[in-house]
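**Q** Let me see the structure of the following:
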Amino acid sequence: MQDLLGRLTALDPDASETLKVVSYFDALVARSVGVESMLRGAAVLSGATVGHRDSRRCVRVRADGVRIEPVEPSDAWNLRESAPDAVVWIERDGAAHANDGMILERLALALGIIRARRAGGAESAVELVISAFSAAEERAAAAARLRLPAGRLRVVASPPDPAPAEEHPSAVVATRQGLVRATLIGADERAEDAWAETGGVRLGVGGAALTEHLADSWESALIAARLTTPSEPVLVADDLGALLFIAQTAGGAQHPDAVALASLDNRSRELLNAVVDGQSVRAAAVRLGRHHSSVQERLASLVEVLGYDPRTPLGQARFVAARLLLRLRD
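**A** Okay, here's the model as predicted:
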């Protein structure tokens, strides 16, 4: 498939885009993602709201991956039957785009495969129990299928591969940041232990919550995963404190402090990180292997760019918040 895609890209860009649609849905099917994740993938591909309605429920996902209120499909939209009692559609004003038909065709086929494969499976139960849009009775039934222990649990966000140990229920979920594995662990368990044989995997660990509130744990786990670094591959959302609130409320907006920080080159940001983390210019100079006076001189020019001094308590708080927002953007 990849070899064919490479050849078609050179010969016929339009045909290669169609093949990319096929490859994308093949990847989602291979990961056994759920209905909502499948719709999110179709919405991202089409750049428009995508919906699905069957005898039990109606789900709509915007192009930015956010689930929105259900509505009855309109005849003005491009619709396709995905089962005898189900239909999928793309909500687009005006003429359909070139790949809308292919997206709907592959979406309908993928949903049929996933329905057959996941009926009563653990993957679908995990996705239901962490979804903020599942009804209370759906979450309760999913928790019963998973035989979750009483008490508080945590959701761990990690790359799709590797999978955790079999005793930890998990599922690959399509998010706005791509495919992410969601894994359930006990509130007092160390997330690293579930991946003990692999090591080095990046893990965002959500806050502890009862089964009915695992959607909140999943949200915080995704934020924590996005803030992990090679030097800090495991991050627990609880350790973020008030920074978690900032990350949750930031949305897609960028504060001017983050914009200013983004305008700097990597070397300048490395210097600022060393000053703030070391809490002194002298400590930063030692960490960077540079002379104290050169660090002092460069810092003075960076203060002008930032609009504040990161060595002061308030300036340090502003820098840490800006750095967090920049990591989320990246």
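**Q** contacts, neighbours, all on C-alpha from now
**A** OK.
**Q** Show me where this protein has its strands.
**A** For the chain, applying DSSP state E gives strands covering 49-53, 58-61, 67-68, 78-83, 86-91, 153-158, 170-175, 178-186, 203-205, 234-236.
**Q** can you tell me which of these comes nearest to E137?
**A** Nearest to E137, of all the strands of the chain, is strand 58-61, at 16.3 Å by CA to CA.
**Q** Here is a second sequence; please produce its structure as well for comparison:
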Amino acid sequence: MRELIERLDVADNGAAGALRVIDHFDHLVEAGAATTPLVRAAAALAGCPAGFHDASRTLTRRFASNGQALPDDADHIWPRLSVPGRPGSSVWLERVGDAGPLDPLVLERYVRALQSSTTGMVGSTTATIRIACDADTSSADRRDAVAKLGLSWPITVVATALGVRLSSRSTPIGNHVITLFTGLPTFAAGVRAGTARADALPDLPLGVGRALVALRVTDRVDGPGASIVLHHHLSALASIAERFTPEQAAAVEDVRRIEALLPGHPWVVDIVQAVLDRSSLRQAASVLHVHHSTLQERLAWLANHIGYALTHPGGRQRAAVAVLLWRVAQAA
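**A** Next comes the predicted model:
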């Protein structure tokens, strides 16, 4: 093969280039190459960055044409090819401008090589859940994953902290555990979770993001607020929570005031939450296990330190946003 490539370099450079692509990937397959060398080879042969995504492992690999590893780039979406036999896997070339003459061949041999490689292939429930929830999974692979999991619509996506598994359909994704349920689940006592509803295939990846937003604004399980939050119940508040990073939320003046008071007065957030969630101060006092007069005294003290009163309509709205953003800030 290599002697033929050398002869064709003189007679037909295009044919030589094509044979070089085929030969290179064939050698990698024969050597049992793992995923990383295959991505590097695609980038080098195409002369542009190449990428690989495997939803079953929440894995993305990108390499420049010189072999340098590149970080994941979620801001740019390149045309992708699915890898048959590897559900949730896709490849791409990051070519700016017109496609190169060998791009189709590079992609074809790249996909074939990945099909031949069994490195990193996962056939577990964990992999299936990740495929179902991954935004880059093809519709066909997501549909197959949902069927394999035995789920039917509507599906509830539940986000919890790492280590909290709610069922056999729970798996770690990123820094949280994601669980999928058919219909509305019933939660045991002591669970802290965010949930979102998915009615169709495209809703599953969106549901993961929404469930994580809901989780960010939950209260602790023994707090006066909700430890299980449904995204659709947040409504407009969800839009606020989604638009702030923890760092941005922590920088808001009203959030900084709350945070500054907590070291000496750890009851501040609980009082605000209880007053916001109850229709009367007596109900709030009961939830907080304090006397009605004690609650009134603390509210008066709090108003002097945060600059507004929770018992006034404008103050309630301001406090609701402040506590929401404080919870977002704590989710860092």
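**Q** TM between them?
**A** Counting by TM-score structural alignment, normalised by the length of the first structure, the TM-score of this superposition works out to 0.56. Behind it: 227 aligned residues with a CA RMSD of 3.7 Å.
**Q** Redo the strands of the first structure as TSV? Include distance to L4 of the first structure and mean neighbour count.
**A** Below are those laid out as TSV (distance: least, CA to CA, whole Å; neighbours: other CA atoms under 10 Å):
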stretch	distance to L4 of the first structure	mean neighbour count
strand 49-53	28	26
strand 58-61	31	22
strand 67-68	34	16
strand 78-83	28	18
strand 86-91	28	24
strand 153-158	31	28
strand 170-175	26	24
strand 178-186	24	23
strand 203-205	35	29
strand 234-236	38	22
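**Q** corresponding residue for T249 of the first structure in the second structure?
**A** Here T249 of the first structure is matched to R243 in the second structure, going by TM-score structural alignment.
**Q** what separates the closest residue to V158 of the second structure other than its chain neighbours from A140 of the second structure, distance-wise?
**A** Excluding the flanking residues, the one nearest V158 of the second structure by CA to CA, 6 or more residues apart in numbering is T195, at 4.4 Å. Distance of T195 of the second structure to A140 of the second structure, given as CA to CA, to the nearest Å: 25 Å.
**Q** for S82 of the second structure, what are its contacts?
**A** Going by CA atoms under 8 Å, 6 or more residues apart in numbering, S82 of the second structure touches 88-91, 138.
**Q** Neighbour-wise, give me the winner out of the residues you listed.
**A** Of all the contacts of S82 of the second structure, G88 has the most neighbours under the rule other CA atoms under 10 Å, reaching 30 neighbours.
**Q** Alignment lookup: the residue nearest to V158 of the second structure to the first structure.
**A** Aligned counterpart of T195 of the second structure in the first structure: V205 (TM-score structural alignment).
**Q** Its match contacts R181, doesn't it?
**A** No: using CA atoms under 8 Å, V205 of the first structure is not in contact with R181; the gap is 11.8 Å.
**Q** Which single one of the contacts of S82 of the second structure is nearest to R2 of the second structure?
**A** Each of these was scored against R2 of the second structure by CA to CA, and V91 proved nearest at 27.0 Å.
**Q** so what's that closest one closest to, chain neighbours aside?
**A** Closest residue in space to V91 of the second structure, ignoring its immediate chain neighbours: F52 at 4.5 Å, by CA to CA, 6+ apart.
**Q** repeat for I90 of the first structure
**A** The shortest distance from I90 of the first structure to any non-neighbouring residue, by CA to CA, 6+ apart, is to V50 (4.6 Å).
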